[in-house]
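> Following is a predicted model, sequence given first.
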Amino acid sequence: MTSPNTVTGPAVPVTRTAVVQAPESGLTARLSVEALGSFLLVFGGLGIALFNGSGSSAGVPVGIGFGLALIAGLIAFGHISGGHFNPAVSFAAALAGKIKWLQTLWYVVAQVIGAIVAALVLFAVLNVLPAVSGSGGKLTTRTLFNSLANGFDTHSPSTVPLAGALLIEVVGTAIFAAVFLGATQARANRTLAPIGVGLAYATVITVALPITNASINPARSTAAAIFAEGWAGQQLWLFWVAPLLGAAVAGLLFRAFGTGSAVRAGATGVDGDDAFADDNDEDLDDEDIDATLANGEGRVEKKDVVLETDPAVTATGFPGPLAATRADGAADRSAAVEPVAQPAPTTDAQDFFDDKGAVK
C-alpha cells in the first residue's frame, strides 16, 4: 500500500517539514524596552509641551512630538516587545488575543514606571531653571505640571465637563488602538506600520489636547498627575477608565472581525500577532512562503516559526503535512495539504521511509 506521504517520480524527493524553535526575547528584555519606550514617549511629548509650547509658532506641536516619539520607539524597540508603551494598547492586544493576560499586567507595570521616571527627570530639570528657582515661589514645578495633567470641568483647557472628556478619550483611544492592531498584523506593510501608528497617535492627541490635555495613555496621565497639584490625582480615575474603555472597543471588535493570516491554501494556522514583536505567535503568510518558492531556497523563517522545504519540490507545492509550532510550547497546529499526483513510485523514494511507511 502506498504511503500518503510518498512523492512519486524519479527526480522528486519527499518534502520533509522540520519545526525549529527560534530564540525569542526574554520577559526581562521585553519589560525593559516597554519601560524605555514609555519613558521616550512621555519625555518627548511632555518635554515639548513644557519647553517648546503647544502651538506650531512656538516650536514642534505637542501632538507631532508625541507621534514622532512613538515612531522612534516602535522602530527601535518594537521588534523586541511589540511596541505598546501604553496600558490601553496592551489591554486592547490582550482582548484581541495577541498577548497573554499575565504579560499584559507586567507590561502595564513597566509602562507606568517608565512614564514616571520620565516625568521625574522633567521635574528635576524644572527645579533648576532660573525662571522657577528664582521666582520667589510664584512659579513652581507643580503649577507647571498642572498644564501637563489631564482634567475635566474647570481643569479642562476648554472647561469641558466630565461627559465630554469621557467621550473624547474613549473615541480617541479606540481609534488609536484600532490603527495599532490593524497596522501590526502579519499581512500589513511592516515598513510603514510605525509611521501609521505614530501619525494616528499624533492625530488623536491633537484633537483631544484642547479638551482634556489628551491622555490616550493612562501611564502618561499617571506620571503627570504625580507631579501636579492634588486635583490631578483626584481626576486621574477618568484617564484610566476612558482609555481602557476605548481599548476594549477596539480589541473586541478586532477579535470579532479580524481574519488573521492563513498559512497556505486556506489552512488555519496560529493566531496572527504584532508585526513588531518576536515574542508573540505569528503566521507563516503567503508572501513569505511564495518568495521562498520563487527563489528555490529551502527554508521559510518567520520569527518564532521555521518551515523547511526541499527546493526540488517547490514547483509542486507542499505535499504532505504542513506544520507550525509555537515557540512557547503550546500545542502544534497542523493543516494537511493534498499530495500531488505523480507517476508510479520508484525505489528512490524508499530511502525516506521506514518499514512502517512513516517519514524517517
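Ah, there it is.
> alpha carbons only for contacts and neighbour counts from here, please
Noted.
> need the contact list for residue 218.
For residue 218, the contacting residues are 86-88, 239-240, 243, by Cα atoms under 8 Å, 6 or more residues apart in numbering.
> quick one: it from residue 41, how far?
Counting by Cα to Cα, to the nearest Å, the gap from residue 218 to residue 41 is 12 Å.
> same thing with residue 34?
Distance of residue 34 to residue 41, computed by Cα to Cα: 10 Å.
> Name the residue in the two with the higher neighbour count.
Regarding residue 34 and residue 41, a neighbour count based on other Cα atoms under 10 Å identifies residue 34 as having more, with 31 against 27.
> element containing the more buried one?
helix 27-51 (DSSP states H and E).
> which strands and helices sit next to that helix?
Here helix 27-51 touches helix 62-81, helix 101-127, going by 3 or more Cα pairs under 8 Å, 6 or more residues apart in numbering; DSSP states H and E.
> Out of those helices, which is closest to residue 189?
Closest to residue 189 of these is helix 62-81 (Cα to Cα; 13.6 Å).
> next, the one to line up against it:
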Amino acid sequence: MNLKALGAEFIGTFMLTASVLGAAFYSFGAPSGAAGILGVALSIGLTVMVMARSIGHISGGHYNPAVTLGLVAGGRFPVGDAIPYIVAQCLGAIAATAVFAGIGHAPATYAANGYGSLSMLNASLASVFIIETVLTAFFLIVIMGATRPNAQAGFAPLAIGLTLTAIHLMSIPVSNTSVNPARSLGPALFAGGEAIGQLWVFWVAPILGAAIGARIYRWLDE
C-alpha cells in the first residue's frame, strides 16, 4: 500500500470534514450575517474541488468511504486497497472534528447527521435513508462519468465539487447531508448519544447508494 496515497486521503478527508464543520459551526452566527446552508454547501464543494485538483492525483481523491466502495463496485478500484483507504479517511474526519472541538464554540450535536430531532425538518428515518441513498448514487454516477478515461482532462474536480455543492443544497435540511460515512463518523463520536445511535444509517445508505450508482453508470457506459 502506498503510504503517500493514504496520507493524501487523510488530508483530503480532513479538509472535507473541516469545510463542513467550520462553516456549520461558525457561519450561522457570524456578526455580519449568517452564511447559512448556501455557505456550507459552497464551502464543501469548493474544498473538494481544490483538494481533488491539488492532491487528487496522488490517491485518486476519494475522501469518502462510500466513494471508495462505489469505485470498487464499478471496477475502478482494487478491493484489496479499500480498507486502508477507508481507515485513512475515517482518521482524517476524526482529526478534523477534534481540531474544531479544541477551537470550541461547537454546537452540542457537532453538526452530526441524523433524522428526527437531529434533522432540521424533523425528517423520518425513511426520508433520510432515501435521500442519502439516492444522492450518493447520483454522486457516483457523476464521479465515474467525469473520471472516465476519455473525459476532457482537468474538468473532473469542477464537476465533482459542483455536484457535492448541489447535493448539500438539496439535503442539508433533511439529513444535514452525509453521503460520506467518514464525515458522519467524526462528528458522531464527539456528539455521542443519539448521533452515535443513528450513525449506522450514514454508513449503510451512502454505501448502498454508491454501489447502485456505480452499477447504473457501468450499465449506461457499456
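Structure's in. What do you need? Note that this is a predicted model, so its numbers are computed, not measured.
> re the thing from before, mean distance, the helix holding residue 34 of structure 1 to its aligned residues in structure 2?
Helix 27-51 of structure 1, aligned to structure 2 and superposed, deviates on average by 0.7 Å (mean Cα distance after the TM-score superposition for structure 1).
> can you pull the buried residues of that helix?
Within helix 27-51 of structure 1, the residues that count as buried by 16 or more other Cα atoms under 10 Å are 30-50.
> Relative to structure 2, which residues correspond to it?
Aligned using TM-score structural alignment, helix 27-51 of structure 1 spans residues 2-26 in structure 2.
> Residues touching that stretch, excluding its own?
Residues contacting stretch 2-26 of structure 2 (Cα under 8 Å, 6+ apart): 35-36, 39-41, 43-44, 47-48, 51-52, 55-56, 58-59, 61-64, 84-85, 88-97, 100, 105-107, 110-111, 182-183.
> Now with 7 Å, please.
Stretch 2-26 of structure 2 is touched from outside by 39-40, 43-44, 47-48, 51, 55, 58-59, 61-64, 85, 88-89, 91-93, 95-96, 106-107, 111, 183, with contacts defined as Cα atoms under 7 Å, 6 or more residues apart in numbering.
> Show the buried residues in these.
39-40, 43-44, 47-48, 51, 55, 59, 61-64, 85, 88-89, 91-93, 95-96, 106, 111, 183.
> quick check, residue 322 of structure 1 in a helix?
No - going by DSSP: H, G, I helix; E, B strand; the rest coil, the assignment for residue 322 of structure 1 is strand, not a helix.
> could you list every residue that touches it?
17, 334-337.
> how far away is it from residue 125 of structure 1?
From residue 322 of structure 1 to residue 125 of structure 1 the distance is 58 Å (Cα to Cα).
> what's the answer for residue 188 of structure 1, then?
Separation of residue 188 of structure 1 from residue 125 of structure 1 (Cα to Cα) stands at 41 Å.
> Repeat that for residue 321 of structure 1.
Taking Cα to Cα, one finds residue 321 of structure 1 at 61 Å from residue 125 of structure 1.
> quick one: contacts for whichever residue in structure 2 pairs up with residue 197 of structure 1?
Matched across to structure 2, residue 197 of structure 1 falls on residue 160, judged by TM-score structural alignment. Each residue near residue 160 of structure 2 by Cα under 7 Å, 6+ apart is listed here: 49, 142-143.
> quick one: secondary structure of the residue mapped onto residue 215 of structure 1 from structure 2?
Superposed on structure 2 with TM-score structural alignment, residue 215 of structure 1 falls opposite residue 178. Following three-state DSSP, the label given to residue 178 of structure 2 is coil.
> Hmm, residue 178 of structure 2 is touching residue 184, no?
Yes - with contact defined as Cα atoms under 7 Å, residue 178 of structure 2 and residue 184 form a contacting pair (6.1 Å).
> And residue 230 of structure 1, how far from residue 120 of structure 1?
17 Å.
> When the two are compared, which one has more neighbours?
residue 120 (17 against 12).
> What's the more buried one aligned with over in structure 2?
In structure 2, residue 120 of structure 1 lands on residue 98 (TM-score structural alignment).
> same thing with residue 174 of structure 1?
Using TM-score structural alignment, residue 174 of structure 1 pairs with residue 137 in structure 2.
> secondary structure element for its match?
Taking DSSP H and E as the criterion, residue 137 of structure 2 maps to helix 125-146.
> Output the contacting helices and strands for that helix.
Helices and strands touching helix 125-146 of structure 2, as assessed by 3 or more Cα pairs under 7 Å, 6 or more residues apart in numbering; DSSP states H and E, comprise helix 156-175, helix 201-220.
> and residue 78 of structure 2, which of those helices is closest to it?
Of all those, helix 201-220 comes closest under Cα to Cα, at 14.2 Å.
> Which residue range of structure 1 does the closest one align onto?
With TM-score structural alignment as the criterion, helix 201-220 of structure 2 aligns to 238-257.
> list the buried ones in that stretch?
So, applying 16+ other Cα under 10 Å, buried residues of stretch 238-257 of structure 1: 238-252, 254-255.
> Just tell me what residue 89 of structure 2 corresponds to in structure 1.
Aligned counterpart of residue 89 of structure 2 in structure 1: residue 111 (TM-score structural alignment).
> OK, contacts around its match?
With contacts defined as Cα under 7 Å, 6+ apart, residue 111 of structure 1 is in contact with 34-35, 38, 85-87, 219.
> ok, so of these, who is nearest residue 205 of structure 1?
Nearest member of those to residue 205 of structure 1, counting by Cα to Cα, is residue 86, at 13.6 Å.
> Okay, residue 91 of structure 1 and residue 202 of structure 1: tell me how far apart.
For residue 91 of structure 1 relative to residue 202 of structure 1 (Cα to Cα), the value is 20 Å.
> who has more neighbours, the two?
Comparing residue 91 of structure 1 with residue 202 by neighbour count (other Cα under 10 Å), the higher total belongs to residue 91, at 29 against 22.
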